[in-house]
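Chemist: Sequence first, then the predicted structure, then my questions.
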Amino acid sequence: MVPADPPRPPGSGRSSPEAAGTRRLAGDAAGVAEAARLLCAGGIVAFPTETVYGLGARAADGRAVARVFEAKGRPAFNPLIVHVASAAEAEALAEAGPEARALMAAFWPGPLALVLPVRPGAAVAPLVLAGLPTVALRMPDHPLARALLEAAGPLAAPSANPSGRVSPTEAGHVLAGLGGRIDAVLDGGPCPVGVESTIVMPDAEGGARLLRAGGLPAEAIEAALGAALRVETDPARVVAPGQTASHYAPRGRLRLEAMEAGPGEVLVGFGPVRGEMSLSPSGDLREAAANLFAVLHRLDAAGVERIAVAPVPETGLGRAINDRLRRAAAPRG
């Protein structure tokens, strides 16, 4: 619990105690500096964009990203949008073709997210990607968001609300929904756009697909590209936030709730169940969530055909971990 602060004048940079310990940081240089400090220490902080408030964690910090899913009560690990301070920062994380660069030049900063192939070795935690070979990127058009990104680096950030609830457009909305679950909210006042960003995926063969309608009209994007957007209609194909849940599965077959490896299996442990690798030797659900996709990728890279996974508690982040594991273990056509 943060002790009570005395009343603060506007713009003082002081935080006010609200919602069981979640700090409300003033929208000034001191507030941005404190938000960046919290993020760099592994914290999670809500911040304003022109669309809605996002709940940010440093994109390279898997454990912090796991805290974001935990705080939101997000039932499955869906891909997250990574917010960047510049197009150059985006291209350090992803491979951008001519269409992507044209859209960045036309609409960044702004309410447009682009889904692009992630660069090998990019500083993005696997949990952000949800096992996909792509990353969603956007440069927000809000001075506080831009200042925070300059100070803390790329931030993975879904909307700062409990999963399934209305997206927040004011700091008070964030505190009402997530107070006590997150470290702080940087108060930038009301969001001017008020709906989530439009998400587009440029195609390798030219053109682009509309994955989610949002704050940037599709007509403006089509005018910039000189071509109509194709609309993604396959519910089994999920490459961006806001689509039906469907997630990466390894090539190997999974057996869940395993206490030991069977013939020909590699055991992935958790807590006291030891295996050749482990989601978390200490039984830490945040660590397990952060490690989940990386472990599955390692199993794929090793060509493992049969995988046994130790039981994970069906509580907190364990629900999301088990949701992901059950989908990965489901029968395939």
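Modeler: Noted; the coordinates are in hand.
Chemist: contacts, neighbours, all on C-alpha from now
Modeler: Noted.
Chemist: give the contact list for residue 49.
Modeler: 140-142, 144-145, 191 (Cα atoms under 8 Å, 6 or more residues apart in numbering).
Chemist: With distance to residue 160, secondary structure and neighbour count as extra columns, can I get those in CSV?
Modeler: CSV is the format used below for those (distance: Cα to Cα, whole Å; DSSP: H, G, I helix; E, B strand; the rest coil; neighbours: other Cα atoms under 10 Å):
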residue, distance to residue 160, secondary structure, neighbour count
140, 15, coil, 25
141, 17, coil, 19
142, 16, coil, 19
144, 16, helix, 22
145, 14, helix, 26
191, 13, coil, 18
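Chemist: So which of those residues is the closest to residue 296?
Modeler: residue 140 (32.0 Å; Cα to Cα).
Chemist: if I look at the closest one, how far off is residue 235?
Modeler: Remark: distance between residue 140 and residue 235 (Cα to Cα, to the nearest Å) = 28 Å.
Chemist: now the helices for this structure?
Modeler: Using DSSP state H, the helices found in the chain span residues 29-40, 62-72, 87-93, 98-107, 126-129, 143-152, 171-178, 218-225, 285-301, 317-329.
Chemist: One more to weigh against that first structure:
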Amino acid sequence: MDRIDSPRTRLLPATSEGVAEAARLLRGGGLVAFPTETVYGLGARAADGHAVARIFEAKGRPSFNPLIVHVADPGEAEALAETGPEARALMEAFWPGPLALVLPLRAGAPVADLVTAGLPTVALRAPAHPLAQALIAAAGPLAAPSANPSGRVSPTAPSHVLAGLGGRIEAVLDGGPCPVGVESTIVAPDGADGMRLLRAGGLPAETIEAVLGRPLIADTDPARIVAPGQMESHYAPRGRLRLGAMAAEPGEILLGFGAVAGDLSLSPSGDLREAAANLFAALHRLDAEGAERIAVAPVPDHGLGRAINDRLRRAAAPRP
């Protein structure tokens, strides 16, 4: 199928035909905003790295945070992540609903590296809105942050989405106003200690604690960044990075971009979407190959390039 590249935002009706068209757009690499019970999400197929890169581009997101993957049910979650007894108990109690779980990513799971921001975990939730459920059933798991420009108020109606993202995305599936109106609560297993609260949201902590039979652990460590709504988490390879390199020095591996070919390239054609989609996979590959010194070609500092450079600067920052 031809990939979608020129958005013209359409408002799709809350009908089977509207859902089918939204799914078709998603399968072609498009972005579709859809209603959940919390806020409108900006969806791309979770396995499609290029489409996920377009999410960051459309939102003007300054850096690559992890995204929540919206799934149909616990069975679909089990295909993507490793679950334990407490996670399964919370799924059974609160899914579909406004609860996201950050769980270890299953080996070989069809989730783009950009969704997890290079982390070994993935945030999952099953939304309760019937249109969201129908869309996921038709298109598969969807990576979806809130459907608004980065830093702006989260959208709870189609008009909010169109005001912020009109012309940047393919369509909005019109489900009317969202009933909850605040983002999902996010929790994560913390070994034998129980569950850690990563973000307060639409499901009260006390309700979760009643099912667990013990308190949630407050997350106060700024270094523990594994989910949306927290400070940046940055993946740094073991090798040292030198940025803005036009050529490799002795002992370096060159990570290229555009005309700077390199030993490995983020995008030989200089496509920022391709570079964003390839960024974490490239860093992981260099780690696996034991690269100790990595030279990185210049990446234009506009559009998605700002997010790529933000992540590279963090990866290259001095370490203790």
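Modeler: Received the coordinates, thanks. Not measured: the values here are computed from a predicted model.
Chemist: Need the TM-score from the superposition.
Modeler: Put the two chains on top of each other and the TM-score (TM-score structural alignment, normalised by the length of structure 2) is 0.97; 314 aligned residues with a Cα RMSD of 0.8 Å.
Chemist: Nearest to residue 50 of structure 1 among the helices of structure 1 would be which one?
Modeler: helix 143-152 (8.8 Å).
Chemist: Tell me how far whatever residue of structure 2 lines up with residue 23 of structure 1 lies from residue 26 of structure 2.
Modeler: Under the alignment (TM-score structural alignment), residue 23 of structure 1 maps onto residue 10 of structure 2. The gap separating residue 10 of structure 2 from residue 26 of structure 2 is 13 Å, by Cα to Cα.
Chemist: So which of the two has more stuff around it?
Modeler: residue 26 (26 against 17; other Cα atoms under 10 Å).
Chemist: still on that earlier bit, pull the contacting residues for the match of residue 23 of structure 1.
Modeler: 170-172.
Chemist: nearest spatial neighbour of residue 47 of structure 1, skipping sequence neighbours?
Modeler: residue 186 (4.9 Å; Cα to Cα, 6 or more residues apart in numbering).
Chemist: Kindly state which residue of structure 1 is aligned to residue 115 of structure 2.
Modeler: By TM-score structural alignment, residue 115 of structure 2 lines up with residue 128.
Chemist: How many neighbouring residues does that match have?
Modeler: 28.
Chemist: these two touch, right, it and residue 65?
Modeler: Yes - counting by Cα atoms under 8 Å, residue 128 of structure 1 touches residue 65, with 7.1 Å between them.
Chemist: hey, what's in contact with both of these two?
Modeler: Joint contacts of residue 128 of structure 1 and residue 65 (Cα under 8 Å, 6+ apart) are 59, 156.
Chemist: Identify the residue of structure 2 aligned to residue 271 of structure 1.
Modeler: Per TM-score structural alignment, residue 271 of structure 1 is aligned with residue 258.
Chemist: One more: residue 67 of structure 1?
Modeler: By TM-score structural alignment, residue 67 of structure 1 lines up with residue 54.
Chemist: List the contacts of the match of residue 115 of structure 2.
Modeler: 59, 62, 65, 78-82, 135, 156.
Chemist: again, 6 Å this time
Modeler: Residue 128 of structure 1 sits next to 79-80 when contact means Cα atoms under 6 Å, 6 or more residues apart in numbering.
Chemist: So residue 214 of structure 1 is in contact with residue 197, correct?
Modeler: Yes - under the criterion of Cα atoms under 6 Å, residue 214 of structure 1 makes contact with residue 197 at 4.7 Å.
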